[in-house]
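Asks: below are the sequence and a predicted model for it; my questions follow.
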Amino acid sequence: MSKVLMKGNEALGEGALIAGCRSYFGYPITPSSEIAEYMAKKLPKLGGAFVQAESEVSAINMVYGASSAGKRVMTASSGPGISLKQEGISFLAEGELPSVIVNISRGGPGLGGIQPAQSDYFQATRGGGHGDYHIMVLAPASVQDMMDFAIEGFELADRYRIPVMLMAEGTLGQMMEPIIVREPVTDFYDKSWATTGCKGREPNIINTLHLPQDEIENRNIYLANKYKEIKANEKRAETFMTEDAELVVVAFGLMFRIVKRAVIEARKQGVKVGLIRPITLWPFPDEHIKKAAETAKRFLSIEISMGQMVEDIRLAVNGKVPVDFYGRIGMTPNPEEITQQLLLVAEKEGA
C-alpha cells in the first residue's frame, strides 16, 4: 500500500475503482464535480463505462439498469441533484439493487450555495422518496474515510442488496490530505439474481410493481425485516472520552474533527465532556447514545445545519436528559467557537 496526497472527491472515486466499480452515471454539480471528472478519466482505461447523462433523473435510472445487470455502479451529486434522483432511489431500494450514491453536500434549501453544510441529513436518513424504504448512509470525516467508505459502501450494498449513500460536506470533498491507497478488492458477492441472460436457467425478473394487495404488503414486510436486520448489525459510531462525561456532544463528518479539538480544550478547563461520532447516519447509532445517557447529564448536537440530527438524538435519549443544539450554516465553526459553546452549555443546570 502506498501513501499519496489526494483530494477528497478524488479519493472517493479511487475507492470506488478499488472496490470494482466499473460503471458511473452522473451529471456535474458543484461541489461534487471532481468525482465525475475523475471517473471520466479513469474508467475508460479500465474497460469501464462513464456516461454524463442529460439529467440527474436519467443518471439514476442508468444506475438502476447497470445494477440490474449485476455491475458495481456509482453516481454522485449534491443536494439539488439528489432531490431529482429520489424517485429512482426509491425504485432501487424496492428492487433491492445495490449501488453507491454520493452526496457532496452544499447549503440549501433551493439552489442554496456551495458552502459547507450538513442540512441534507433528513433527505438522506428519511429516504427522501416515496414509500416505506431505507437506504444505508455513511458519513466520512477524512479524506482517508472518503476512500475507505467508498470501498465499504459497495461491500454493504452487495451484502444487503440495498443502495448505500455516502454523505460528505463540500469542504471534505475539496480538501487534500495524505492517505493510504488500499489494495484492489478481488472477492465479490455472487449475484445469481442479476439479469445477465437466462440461457439454461429460469429468467430473472426485477420488478417494483405489485398490484395485488397481499403481494405489496408481503413485499413491504419482507423489506421491513431486512431493515431490522441492518439495524441490528450495522449501527456504527466512534466514541471519545465518554466514560465519565457529564456533557456528551454528538457530531458527524467533518464537524467531528473540529469538535474533538474543542472537547480536548474543554477538558483542560475542567469540563467533563465527551464526544460521539455517528458513522452510520442510517441506521442511526442510538444504542451508543442510550449508553452515554445512563451517566451523562446533558447532550449537545453540533451540526452544520439548523438542527436535524438533534431529533434523532432526542429520540434516543427519550427524555432522560436535556438535549441542546448548536449549528451554523454555510460556514464551519472553528474549535475556539465550539469550546465556548461547550463551556456555556456546561454551565446550565444539570450539566
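Replies: Arrived safely, thanks for sending.

Asks: from here on, contacts and neighbour counts on C-alpha atoms
Replies: Fine.

Asks: mind jotting down where the helices sit in the stretch 151-300 of the chain?
Replies: 170-174, 213-234, 254-268, 286-293 (DSSP state H, counting those that start in this stretch).

Asks: out of those, deepest packed?
Replies: Counting by mean count of other CA atoms under 10 Å, helix 170-174 has the highest mean neighbour count of these, with a mean of 23.

Asks: same for that one, what does it pack against?
Replies: With contacts taken as 3 or more CA pairs under 8 Å, 6 or more residues apart in numbering; DSSP states H and E, helix 170-174 sits against helix 8-18, strand 99-105.

Asks: other residues contacting it?
Replies: With contact meaning CA atoms under 8 Å, 6 or more residues apart in numbering, helix 170-174 is reached by 7-9, 31-32, 104-106, 114-117, 141-143, 254.

Asks: ok, and here's another one to check against it:
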Amino acid sequence: MSDEGIQLMKGNDAIAEAAIRAGCTAYFGYPITPQSEIAAYMAKNMLEKNRIFIQAESEVAAINMVYGASTAGARAMTSSSSPGVSLKQEGMSYAAGADIPLVLANVVRGGPGLGSIAPAQSDYFQSTRGGGHGDYYNIVLAPKSVQECADLTYLAFDLADQYRIPVIVLADGMIGQMMEGVVLPPDRSLKDLPKRNWTAGHLPEREGGAGGPAVHITSIFLDPAELEARNKKRLIRYEEIKAKELRFEAVGYRTACNEFTGEGPDITLVAYGTSARIALGAKKLAEKEGIKVGLFRPITLWPFPYKALAKVASTGKPLLTVEMSEGQLIEDVKLSVYEADPSAPRAPVHLLAHSGGVIPTEEEVFEKVKAILGGAS
C-alpha cells in the first residue's frame, strides 16, 4: 500500500487509478452507464502521464485496440458495462486464443438487452464461462468494496501477465458508483513491469548469435490437431491457475490453511460483490436473535473455490445463495455441494434472487434465513 493515507473515492475511479498505478500504458474504451467514470478518469489521467487513451468508435473497436496494443507490449485495458461487454466477446475469445494478457472491467447493469442502468450481477455466466466462442476461460475477480476495486484491479494486471490470459474485474453499478475510503496501492514504475519476450516482432535469442524467427501472434490454426494441441496446452495453464489463484472469504468459520474446522453455523449465505455486503448485514440481524449464520464469499468467480465451499457443505447445514441474478451463482454452489464428502449429509441449497436492477435487502435475506430454519434459532 502507498503512504498517502485513506482517500474518499468512487469505485469506478478506484478501478481507474489502480490500473494506472499497476502500470496500464494503454486504455481503450467507450462510455456506457454505470461505468463511464472509468473512461473519463482515464481520459484525464492517462494523457497527463503521456500514456495512451483512445475513446474508440465502438466497443468492438475498443477490444480489438486492446488486443493490438497488448501484442505490441502495452499493459492494456478496457472497461464497459453489460451490453457493451457483450460486444467485446469476439475480441476476448481472440485474445484467449492467442494467449494475450489484458484487463477488462465490467460494471454490471440490469439485463438482458439494454435493460436498466441499475446494479445487477446477471453477467456471471458470461464472465465465468468464457463469454465468447471456443474452449477458454478468463480469470474473474469480484470486489465487494471500493478498496477491493483498487486492490483487485492492481492484481488483475499481474495475473494477466503471469498467465497470459484475459482478466475480468466484475463489479456492479452499486460498487462502481458508491464512495468509500480507500488506501491506494503504490505507483509502479514502468521500468519494473514484467518483461515480455513474446510480443509481436520479438526476435527470440538463440545460442550462437542472431535471434529469430520473429514472433507471430495469431489465434488461427487450420490444422485440427495443431489447434487441439494448443487448446490442451492452455488447459494445463488453467489447471495451474485453479491450484494457485483461488481466493475467497469465509466468515463465521474457523479456518486453517483453507481447511474448515468445527461444526460451523446453522446456515451459510453464499454471495459476492454487493450481495455479499447485504448478506453480511443479514448475518448481523440473525445473530441478534441467536441464529448462527456463516458467509462464504468467492472472490475469484473463476476459478471458483469449489473445494473450499464443499468443506462448508459437508456439514450438511443449508446454504442460501443470495444473488442479483435469476440463479447463476447457484449453479456453482450446487457443483460445490457435489464436491463434498459423499458420506456426509447432502447440504440443501436455497436461492434468494433478484434481477433487472432490484437489490435484495438485509431484512429480506434475514426473513428467508428464518423461513429455511423454520424459525428456530
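Replies: Yep, it's here. Every value quoted in this text rests on a predicted model; they were computed, and no experiment measured them.

Asks: and the contacts of helix 170-174 of the first structure, which are buried?
Replies: Buried by 16 or more other CA atoms under 10 Å: 7-9, 31-32, 104-106, 114-117, 141-143, 254, out of those.

Asks: nearest to residue 236 of the first structure, of those residues?
Replies: Relative to residue 236 of the first structure, the closest of these is residue 141; by CA to CA it sits at 13.4 Å.

Asks: that closest one contacts residue 253, correct?
Replies: Yes - judged on CA atoms under 8 Å, residue 141 of the first structure makes contact with residue 253 at a distance of 4.2 Å.

Asks: shared neighbours of the two, anything?
Replies: residue 168.

Asks: ok, the residue nearest the centre of the second structure - contacts?
Replies: Nearest to the geometric centre of the second structure sits residue 141, at 2.3 Å (CA atoms, centre = their mean). For residue 141 of the second structure, the contacting residues are 152, 156, 167-170, 299-302, by CA under 8 Å, 6+ apart.

Asks: would you map the strands across the stretch 251-351 of the first structure?
Replies: For the stretch 251-351 of the first structure, strands defined by DSSP state E, counting those that start in this stretch occupy the ranges 273-278, 280-282, 298-303, 323-327.

Asks: now distance to residue 218 of the first structure and mean neighbour count too, for the ones you listed, in a markdown table please.
Replies: Putting the strands of the stretch 251-351 of the first structure into a markdown table (distance: least, CA to CA, whole Å; neighbours: other CA atoms under 10 Å) gives the following:
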| stretch | distance to residue 218 of the first structure | mean neighbour count |
| --- | --- | --- |
| strand 273-278 | 32 | 26 |
| strand 280-282 | 23 | 25 |
| strand 298-303 | 38 | 26 |
| strand 323-327 | 38 | 18 |
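
Asks: how about those in CSV, adding distance to residue 97 of the first structure?
Replies: Formatted as CSV, the strands of the stretch 251-351 of the first structure follow (distance: least, CA to CA, whole Å):
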stretch, distance to residue 97 of the first structure
strand 273-278, 25
strand 280-282, 18
strand 298-303, 31
strand 323-327, 35
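
Asks: nearest to residue 185 of the first structure, of the ones you listed?
Replies: For residue 185 of the first structure, the closest of the strands of the stretch 251-351 of the first structure is strand 280-282, at 22.0 Å, according to CA to CA.

Asks: can you state the residues of the second structure onto which that closest one aligns?
Replies: Per TM-score structural alignment, the counterpart of strand 280-282 of the first structure in the second structure is residues 300-302.

Asks: kindly report the same for stretch 219-232 of the first structure.
Replies: Counting by TM-score structural alignment, stretch 219-232 of the first structure corresponds to residues 230-243.

Asks: and that stretch, how far from the first structure on average?
Replies: For stretch 230-243 of the second structure, the mean deviation from the first structure after alignment is 0.8 Å (mean CA distance after the TM-score superposition for the first structure).

Asks: just how off-centre is that stretch within its chain?
Replies: Computed by CA atoms, centre = their mean, to the nearest Å, the separation of stretch 230-243 of the second structure from the middle of its chain amounts to 18 Å.

Asks: and if you look at stretch 279-291 of the second structure?
Replies: The answer for stretch 279-291 of the second structure is 27 Å, by CA atoms, centre = their mean.

Asks: so what's the aligned residue in the second structure for residue 170 of the first structure closest to, chain neighbours aside?
Replies: Per TM-score structural alignment, the equivalent position to residue 170 of the first structure in the second structure is residue 173. Closest residue to residue 173 of the second structure apart from its sequence neighbours, by CA to CA, 6 or more residues apart in numbering: residue 119 at 4.1 Å.
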